[in-house]
Structures are given as C-alpha cells and as structure tokens.
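> coords below, sequence missing:
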C-alpha cells in the first residue's frame, strides 16, 4: 500500500512586465518579473483518483497573475507575492496555502546629458531581487527576501591566515589577496498576520532591500577581511540592526579565486607576493561559505 505524502503544483516561469505611466510628470517606470506559483490543499484525489475537479489549472494561475498585476502594484515584490497568495487561499476553499516566488529583474533608468530619461532604461548588472513567500490559511504570511548574483571583487584588503594546519594542508597563509564572490543574501521577516499587515509595512521592503545591498557593498569594500566568514557575519549583524522586522539573515558566498602566476622561470620576472600584478582567474573548485544569523534570544536553562 502507498500514500501521497507531498503534493504541490502550479505555474512556473510566468514572465511579467508592467509599465507605470505618470501622465502628469511625463515619465514612465518599468518592472520586469518572473513569477512561480505553487498551491497546496485538498488536492490529493487529483493524484490518487484522477479527479481533476480539485485542480485550479496552471493556466488559470498564469492568467490570474496577469489580472492581479493589472489591478495592483507589482512592487515591492513582497507585497505583490502576498496579493497573489491571499487571492488563492480566499478564492478557492480547498486551497490552504500558496507559495509564491518572484524574481525581479534589473532595469535602471538611463541618464542622458546628466538628466534621468523619462522612459529609457538599461540593465547595468545581472544581480536580481528575489522574494519567496508562503500565504497559509489561518497562519499568516511568511516572507524571505534576497539579493542574488551580485558579483563583487576587491584587489586588496583581504587576508587568510592562522587557519588549522595538519598533514593534509598545503595552502599557504596570506596577508594580502584578491577577494571576489557572487553574493546571495537573504533575510526572513517576522510572520505577518495577513495581507493587510503586509500592506501596512509595504515601504519597509524597499528600505530593507536598499539597506541590505548598501551594507553588503560597504562592508565588503571597507572591512579589512580576516576571512569570508568574519566579513559575512558583520554584514548579517548590521542588517539585523537596520531592519527590526527581520528575524534572520543568511549569506551564501562562493570564494572566487585569483591565483598568482610564478613567472620567475622567464628571466627572473617577479610576479608573486608584493610583486604580483598578473593573476589566473579560477572557475572551480571554489570555497563556499554560508551562515545564518538570528537575533539573540534568552539563554536556555540547563
């Protein structure tokens, strides 16, 4: 005998683009997103008994996403994800949870002759803003916001020494190295009671995203890094301090290596240590450092 232990279905890769037109100011604003919707509920019979009557078709989910985008703001993405989730659990009595993921793609307004252009944009980086939300009936809305694919590098101001050494260790200590990583940073918000509470704090989502990105970049640039671990903890600690509604911050940072090239074989050419200026970028393998930092709670009693 068998039983269905997990069931969730929906529409992935919904491409969405919206133009907001300010006729009075003569400007337009654009937002491009990719949306994924997954539904949970009393849908077991669609798997076990071929009963399609409980399925809200994935095409229906796609069309609903477009209609809600017409009727509501789609930024901040945390708010739009909550609007989508709220719709599905309130419209269909047998749907009890909606998982929504939104990837917001980057479009930056052009500056022409030193002035912002009213309707022209460029993609000045591949970093993306990501939101993952779950709206659950009688529970509330949980939201996790993220920055992904933010590629950063500094050519000095990073060291790595004093690490554990044993018979398997070949890596040499360094007091000056290139540090580069592709930032994936996330922050989990407190659980909201529902869509109305999400709406009441909507401006906080953009503020938090901007603060998290600024803290990440500023700390990366200015910290005299003893290790990726030490630097990412400082970033997390500052984000928690800056955004009271956030309960946890996490980072995943691959260490993108740039190795010195010994050129002494060619007429004694110096290119190591303080003389190093030419490096070989490495694709893999690479270090991968992760952490989650939460607010300090009361110490448990033994």
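Everything's here; your move. These figures come from a predicted structure and were not determined experimentally.

> going forward, measure contacts between C-alpha atoms and count neighbours the same way
Will do.

> who touches the closest residue to residue 229 other than its chain neighbours in this structure?
Of all residues not flanking residue 229 in the chain, residue 289 sits nearest, at 6.7 Å (CA to CA, 6 or more residues apart in numbering). By CA atoms under 8 Å, 6 or more residues apart in numbering, residue 289 lies in contact with 228-229, 251-255.

> Could I get the buried residue list for the one helix or strand residue 86 maps to?
Under the criterion of DSSP states H and E, residue 86 resides in helix 77-91. For helix 77-91, the neighbour count (16 or more other CA atoms under 10 Å) marks 77-89 as buried.

> so where do the helices sit in the stretch 101-250 of the chain?
195-200, 202-222, 228-242 (DSSP state H, counting those that start in this stretch).

> what's the closest residue to residue 42 other than its chain neighbours in contact with, if anything?
Leaving aside its chain neighbours, residue 42 sits nearest to residue 94 (5.3 Å; criterion: CA to CA, 6+ apart). Applying CA under 8 Å, 6+ apart, we find residue 94 in contact with 41-43, 54.

> okay, pairing it with this:
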C-alpha cells in the first residue's frame, strides 16, 4: 500500500487591505497598503489529522495587521513588515518562519490638507522573511510603465519554419517593470534605485530587452552600494506597425497597434560578483 509524506507547507492571510490616515494640523498623510502574511512551522498535525492546536487563525493575522497599524504606525513598509514578521515568530512557539509582503499604493495630496488623488499604476513593494537565520528584506517597485519611441532594435535571432516576425532596426520598446532588490542588511531608500532603473532604460540603446534588463540591474548596483542583487521581470509590451497600404497611405513609424497579449516576458537577476544568496530568500508564496 502506498505511503505519503507532507512536504513544505505554509499558510497565512493574503491581501489584507489597510488604509491609515495620520491626522495633522498641517494636513493629513494617507498610507494605502495591501499586506500578505505567510507562516511556516510545526503545522503538520493540521494537515494530517486536522489538529489545529498549533494554528494561529488567519483572521487573527488580519487583526494583528490593523492593530499594529494603530499602535505603531507605518513609518515605512519595510519596517512595518519586519515588525509583523518578528511578532508572529516571537509570540507563537509553533511558528518558526514568517514572510510578510506589502504593496503600497501612492496617493498625492491635491489641496495640501484632506484631498488626494491616486497616482498611476506603480506600487512600492517590500517582502520581509524572518526566521532562524535572521531577517531578510527585499524592497522593490511594481507596475512601473516605461516606453521609448526609438533607440531600440531586434534582429539576428534564430529563425525556423514557424518564424514570421520581421527584423527591425527601429521599434518602440515598452515594458512594465517589476523589480526587487536585496540589501546587505536593513532597508534602503527606494528612490535612488527607482531613478537608476528609469535612467538606464532611457539611455541604453537597446538591441534586446534582455540587454536593457542587465543595464537596468547594473545601474542600480552602481548607484546603491548597499544593494547586493536586483531581480527584474520585464514584460515586452509589443507595439506593431499598422499596415496602412490598403488605404493608400504610408506608415513611417508613426501609427502602431498596442498588443496586450500574448507578450514576451524577460526575467533575470543581476548581482554583485560573489554575492551570497540566503536560502530563505528563495521562499515564495
């Protein structure tokens, strides 16, 4: 008769939406977060026999997020995530590791007091993993949409009987950047890393989105000495020239069709030579 064993497992409360308003005489400060918690530890009994004695309910995890926001505030998403992760491990003997991932949605004041507007689609991110080997922090951004109208080519690639894509010496290059970076220790100001990503995208003459990815990651490492590695996910937001010949018109790289899917997805990690990667960094939801 076959036997089975339980492999790696985790559980938690995903996507707790939290909006915190800090009231002030000179105007309010708005913080808009999406918080996800995942826990690991001595939890096999809940899977194998339904014994929940070691399980901290996910509803309790949600309540902790709200209570900590009130009691301690949100100075930064990295610090808030670290406080939560350390709490879950320290307060529950059955929990050995905690991972807290936070997305922050930007709002801009429109009157300097009580009115705000939501800024674009870009979000700040932070993921904190706390366990036996200490605390690991990965900061980042998601949904940073960039586009250049020229200075991009794509040619010299493999071709077979199914290839129909024409080579190009001038194309639109567009992407929506998801980037995370890991520091030697502690947190880092995200602004220099974001600026480095944008600048490298803009001033790199691109022969492939892969080349642009490496240039962007390298620029972050150059500008931010405390960062040891950068992980980038770059979907290629394809823009195809529209054939206007049936209408008796030319198209000198002016009219494009923006395709949302399918799309090329270019991903990679750029790290300093010899940078050690802690095993827990690979732990994902």
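Now that the structure is in, tell me what you want to look at. Bear in mind the structure is a predicted one, so any value in this text is a computation, not a measurement.

> re earlier: just put the helices of the stretch 101-250 of structure 1 in a markdown table and tack on distance to residue 178 of structure 1 and mean neighbour count.
Output for those, formatted as a markdown table (distance: least, CA to CA, whole Å; neighbours: other CA atoms under 10 Å):
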| stretch | distance to residue 178 of structure 1 | mean neighbour count |
| --- | --- | --- |
| helix 195-200 | 41 | 16 |
| helix 202-222 | 12 | 17 |
| helix 228-242 | 12 | 18 |
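
> quick one: the helix holding residue 86 of structure 1 to helix 202-222, angle?
Using axes from the mean of the first three to the mean of the last three CA atoms, to 10 degrees, one finds that helix 77-91 of structure 1 and helix 202-222 are set 140 degrees apart in direction.

> just to revisit the earlier point, how much space is there between the residue nearest to residue 42 of structure 1 and residue 1 of structure 1?
Using CA to CA, to the nearest Å, residue 94 of structure 1 is found at 26 Å from residue 1 of structure 1.

> before we move on, the earlier item: could I get the helices of the stretch 101-250 of structure 1 as a markdown table with distance to residue 181 of structure 1?
Formatted as a markdown table, the helices of the stretch 101-250 of structure 1 follow (distance: least, CA to CA, whole Å):
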| stretch | distance to residue 181 of structure 1 |
| --- | --- |
| helix 195-200 | 33 |
| helix 202-222 | 10 |
| helix 228-242 | 9 |
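
> between those helices, which gets nearest to residue 135 of structure 1?
Closest to residue 135 of structure 1 of the helices of the stretch 101-250 of structure 1, according to CA to CA: helix 195-200, at 8.8 Å.

> What are the contacting residues of that closest one?
Under CA under 8 Å, 6+ apart, the answer for helix 195-200 of structure 1 is 79, 82-83, 86, 141, 192.

> do the same with stretch 105-119 of structure 2
For stretch 105-119 of structure 2, contacts defined as CA under 8 Å, 6+ apart pick out 26-28, 30-33, 120, 122-124.

> List just the nearest of those residues to residue 203 of structure 2.
residue 122 (21.1 Å).

> In contact with the closest one: list those residues for me.
Applying CA under 8 Å, 6+ apart to residue 122 of structure 2 gives the contacts 105-106, 141-145.

> most neighbours, which of these?
In terms of neighbours by other CA atoms under 10 Å, those top out with residue 141 at 21 neighbours.

> Which residue in structure 1 aligns with that residue?
Residue pairing (TM-score structural alignment): residue 141 of structure 2 is matched to residue 147 of structure 1.

> show me the contacts for its match.
Residue 147 of structure 1 makes contacts with 127-130, 183-186, 209, 213, as judged by CA under 8 Å, 6+ apart.

> at 6 Å what do you get?
128-129, 184-185 (CA atoms under 6 Å, 6 or more residues apart in numbering).

> Which of the residues you listed fall in strands?
Counting by DSSP state E, the part of the contacts of residue 147 of structure 1 found in strands is 128-129, 184-185.

> Could you provide these in TSV, with additional columns for neighbour count?
Output for those, formatted as TSV (neighbours: other CA atoms under 10 Å):
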residue	neighbour count
128	16
129	20
184	19
185	27
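
> which of those lies closest to residue 71 of structure 1?
residue 129 (22.1 Å).

> measure the closest one to residue 172 of structure 1 for me?
According to CA to CA, residue 129 of structure 1 and residue 172 of structure 1 sit 37 Å apart.

> Chain neighbours aside, what residue packs nearest to the residue mapped onto residue 215 of structure 2 from structure 1?
Counting by TM-score structural alignment, residue 215 of structure 2 corresponds to residue 234 in structure 1. Take residue 234 of structure 1 and drop its neighbours on the chain: the residue closest to it by CA to CA, 6+ apart is residue 219, 7.5 Å away.

> that older thread, I'd like the contacts of residue 94 of structure 1 as JSON lines, with secondary structure, neighbour count and distance to residue 70 of structure 1 appended.
Below are the contacts of residue 94 of structure 1 laid out as JSON lines (DSSP: H, G, I helix; E, B strand; the rest coil; neighbours: other CA atoms under 10 Å; distance: CA to CA, whole Å):
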{"residue": "41", "secondary structure": "strand", "neighbour count": "19", "distance to residue 70 of structure 1": "27"}
{"residue": "42", "secondary structure": "coil", "neighbour count": "14", "distance to residue 70 of structure 1": "29"}
{"residue": "43", "secondary structure": "coil", "neighbour count": "20", "distance to residue 70 of structure 1": "29"}
{"residue": "54", "secondary structure": "helix", "neighbour count": "16", "distance to residue 70 of structure 1": "27"}
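
> from these, which is closest to residue 100 of structure 1?
For the contacts of residue 94 of structure 1, the minimum distance to residue 100 of structure 1 (CA to CA) is 14.8 Å, reached by residue 41.

> check contacts around that closest one.
Neighbouring residues of residue 41 of structure 1 by CA under 6 Å, 6+ apart: 94-96.

> Which contacts among the residues you listed does structure 2 share?
Counting by both residues aligned by TM-score structural alignment, their matches' CA atoms under 6 Å, structure 2 reproduces these contacts from those: 94-96.

> Return the mean post-superposition distance for the one helix or strand residue 32 of structure 2 maps to against structure 1.
Per DSSP H and E, residue 32 of structure 2 falls inside strand 29-41. Aligned to structure 1 and superposed, strand 29-41 of structure 2 gives a mean residue distance of 0.9 Å (mean CA distance after the TM-score superposition for structure 1).

> Right, I'll leave it there.
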